[in-house]
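K.L.:
this is the structure alone, sequence omitted:
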């Protein structure tokens, strides 16, 4: 949907689907990530942005553009050392590489075998599971981190509002927008952080 198809006078608010582009950078201007093109979501829905960004979009019309400064508490949270783990490499499948993702909490099962599973983007995540990323390897040890890569960082997020439309009744009921062929890892990460944390207000 493009800005030209917006109902006249419609602004971002309850029961609207919002289309934006956004760019994330560090406070010193280093580009970290972006939306990779337009992404759409139900405003304040399950697929929405961080609450601080939702607040900034409230009441705005297409064409609105602004850069928001987010402290860690408003972004991806503080870095949690409890989410950093060192495990025996023998508990993991081979081949093993830095960047591989595992679901669960390694090292808390019975027996000698691995107690984590390879995270598959096509699988529904376990609500109680965390995603651990392999950050370092030695011959016998594996370092895993379940913190978001931007945890503990203050960020600047530039948002350009492209379109606003009324949400369909089905979208309101399910809590997220139905937008085909739109898949964005950064937006997915924001959604995951909202699901796992109660600190983002």
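P.N.:
Structure received. Model, not experiment: these values are computed from the prediction.

K.L.:
from here on, just use CA atoms for contacts and neighbour counts.
P.N.:
Will do.

K.L.:
so what's the gap between the helix or strand encompassing residue 172 and the chain middle?
P.N.:
Taking DSSP states H and E as the criterion, residue 172 maps to helix 169-174. With Cα atoms, centre = their mean, to the nearest Å as the basis, helix 169-174 stands 21 Å off its chain's centre.

K.L.:
and the next element down the chain from that helix?
P.N.:
Following helix 169-174 toward the C-terminus (DSSP H and E): helix 185-196.

K.L.:
buried ones in that next one, by neighbour count?
P.N.:
Residues of helix 185-196 classed as buried: 186-187, 190-194 (neighbour count, 16 or more other Cα atoms under 10 Å).

K.L.:
put this next to the previous one:
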């Protein structure tokens, strides 16, 4: 029976959880996730977790921070003067905003971490940075690489 290896395009169903059991993403009710193994399309730990799986096989993969979204980077946390944020935006902790960067056509998603009368703290780290992750993965298809 064929097993997933680098270069293969695979289709998987998955559920991703934090170590406290909180589900942050799932393919349930959607088409399977498709990606090329070893191409960097998914986090390293997920990619490695699929290798060696056969169609129909399910496994649970525990992914440490280093193989997930990495540690939270303090250089990606910024404090701004409150007056720099438009008044029509109601700021609350946990709100995701999109910052425009000069010279970059894509906006950078940032999460509001703290709000005071005079300042706003924004975090540009991936929302799952600093987290160990757990994925339940079921391999549903393999298209062999060339």
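P.N.:
Yep, that arrived. Note that this is a predicted model, so its numbers are computed, not measured.

K.L.:
separation between residue 37 of the first structure and residue 90 of the first structure?
P.N.:
41 Å (Cα to Cα, to the nearest Å).

K.L.:
related to what we said a few turns ago, may I see the buried residues of the helix holding residue 172 of the first structure?
P.N.:
Neighbour counts over helix 169-174 of the first structure (16+ other Cα under 10 Å) mark 171-172 as buried.

K.L.:
residue 78 of the second structure maps to what in the first structure?
P.N.:
By TM-score structural alignment, residue 78 of the second structure lines up with residue 85 in the first structure.

K.L.:
that match touches residue 143, doesn't it?
P.N.:
Yes: shown here, residue 85 of the first structure and residue 143 form a contact pair, counting by Cα atoms under 8 Å, at 5.8 Å.

K.L.:
isn't residue 46 of the second structure up against residue 63?
P.N.:
Yes: Residue 46 of the second structure is within contact range of residue 63, at 7.4 Å (criterion: Cα under 8 Å).

K.L.:
overlap of the contact sets of the two?
P.N.:
Common neighbours of residue 46 of the second structure and residue 63, using Cα atoms under 8 Å, 6 or more residues apart in numbering, are residue 135.

K.L.:
ok, the match of residue 78 of the second structure to residue 17 of the first structure distance?
P.N.:
Residue 85 of the first structure is 39 Å from residue 17 of the first structure, by Cα to Cα.

K.L.:
ok, now residue 147 of the first structure?
P.N.:
29 Å.

K.L.:
ok, now residue 60 of the first structure?
P.N.:
Taken as Cα to Cα, the span from residue 60 of the first structure to residue 17 of the first structure is 13 Å.

K.L.:
what sits in contact with each of these two?
P.N.:
Joint contacts of residue 60 of the first structure and residue 17 (Cα under 8 Å, 6+ apart) do not exist.
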